[in-house]
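Asks: Next comes the sequence, and after it the predicted model I'd like to discuss.
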Amino acid sequence: MAKRNIAIGTLLVGMVLGVIFWGGFNWAMELTNNEQFCISCHEMRDNVYAEYKGRIHDLNRTGVRATCPDCHVPKEWIYKIKRKIQASNELYHKVMGSIDTREKFEAKRLELARHVWKTMKETDSRECRNCHEYGSMDYMAQGRRARREHQEGLDAGKTCIDCHKGIAHQLPDMSEDDPSAVLAVHPEDKTEE
């Protein structure tokens, strides 16, 4: 009987500790999954966040606003964990001062952007599709150019990032790259063909 009570007690303590650990872990995940946390580093606040302000994902006619985690952190738990582990590399570079000045950031901008673009390409722009889905688009409500480009993109199996590099942040200097590879759409580009 005593062994049974010890086993039950151990099991209950383990369950309580597991719930506390799991709750604490999820609390920490959510604490680090908001815009205020992202821009608490001056590297983000003074560079990419400053560029994001006033652009289409920050201000638009619908009032829907995408924040840093909406675009850069998956919603699905396993992918979110993977992204948080990858973010530890960013913390390492924060501590090492790799991009702690505007000049250092600009020198690495293209490399950093390519990492993001590669990830978005590999995931079929998963985070974009949380809000933008080909199947939900009303092509007739779009301008002629957008309607044509979206339909051609769908037919060609393209993903959002194939055409929309630079929509939320300033494009890096890509003078050595093929400029035709980027069809950046900016909110100030309102012309129709």
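Replies: Here it is on my side, so go on. Just so we're clear, the structure is a prediction, and the values are computed from it rather than from any experiment.

Asks: rest of the way, CA atoms for contacts and neighbours
Replies: Noted.

Asks: Give me the nearest residue to the most centrally placed residue in the chain, chain neighbours excluded.
Replies: The centroid of the chain falls nearest to His72 when counting by C-alpha atoms, centre = their mean (1.3 Å). Once flanking residues are discounted, His72 sits nearest to Glu127: 7.0 Å by C-alpha to C-alpha, 6 or more residues apart in numbering.

Asks: Surely the one you found and Pro69 touch.
Replies: No - counting by C-alpha atoms under 8 Å, Pro69 is not a contact partner of Glu127; they are 9.1 Å apart.

Asks: for comparison:
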Amino acid sequence: MVGVGIATTVVVALAAYALVLHPLLERTNTTEFCVSCHSMEATVYREYRTSVHYSNASGVRAGCPDCHVPKPLVPKLIAKVRAAKDVWHEILGTIDTPEKFEAHRWRMANAVWSMMERTDSMTCRSCHSWEAMNADEQDRSARSKHRAAREEGRTCIECHKGLVHKRPKAPDAADL
């Protein structure tokens, strides 16, 4: 009897995931969804559109989810829960204008950078890998820095903060 109850629970959970959660995750996993909030369109989306992740020689475009949402399910769910907080603050009016967004940018950027450091830049590595880098195609400075970073076990975001979105000004010590 217990086995039937467990099996039923598993079937119901899988059906709920397939019918509700998965489509919801996919619908919210697009750049269009991410920038549907006014604060995003007026700030980080404009910056992104001028970056190499948006337009580049190879024609490969990385969208918001490529950099901000991990591919594996559990990390993806965690990222979505964290992102819901930003949607909530948009609704509350905490970050609903460019000025308010800028007032919170340092905190929000650091939260993203911390997550990327904790996950060894997992989302970066879904496209970039040390093995695929052609050092001969890099300028001398990049080649040297990448070599040192690899030898020291550093992660992408340690050096690439501000690559796609402008790097926020650190608040004064009195404001922390």
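Replies: Okay, I see it. In this text, all values refer to a predicted model and were calculated from it rather than measured experimentally.

Asks: thinking again about what came up before, aligned partner of the residue nearest to the centre of the first structure in the second structure?
Replies: In the second structure, the residue matched to His72 of the first structure (TM-score structural alignment) is His68.

Asks: my read: its match touches Thr123, true?
Replies: Yes - counting by C-alpha under 8 Å, His68 of the second structure does reach Thr123; the two are 6.7 Å apart.

Asks: And for Lys169 of the second structure, the neighbour number?
Replies: 9 (other C-alpha atoms under 10 Å).

Asks: give the contact list for it.
Replies: Trp106 (C-alpha atoms under 8 Å, 6 or more residues apart in numbering).

Asks: One more: Leu92 of the second structure?
Replies: Applying C-alpha under 8 Å, 6+ apart, no residues contact Leu92 of the second structure.

Asks: which residue in the first structure lines up with it?
Replies: Under TM-score structural alignment, Leu92 of the second structure pairs with Met96 in the first structure.

Asks: So Ala111 of the second structure versus Leu163 of the second structure, what's the distance?
Replies: 16 Å (C-alpha to C-alpha, to the nearest Å).

Asks: the longest helix in the first structure is where?
Replies: helix 2-31 (DSSP state H).

Asks: next structured bit after that helix?
Replies: helix 35-38 (DSSP states H and E).

Asks: how big's the offset between that following helix and the second structure?
Replies: Its matched residues in the second structure lie on average 0.6 Å from helix 35-38 of the first structure after superposition (mean C-alpha distance after the TM-score superposition for the first structure).

Asks: and for whichever helix or strand comes after that helix, what span of the second structure is it aligned with?
Replies: For helix 35-38 of the first structure, the following helix or strand on the C-terminal side (DSSP H and E) is helix 42-43. Under TM-score structural alignment, helix 42-43 of the first structure corresponds to residues 38-39 of the second structure.

Asks: Good, we can wrap up now.
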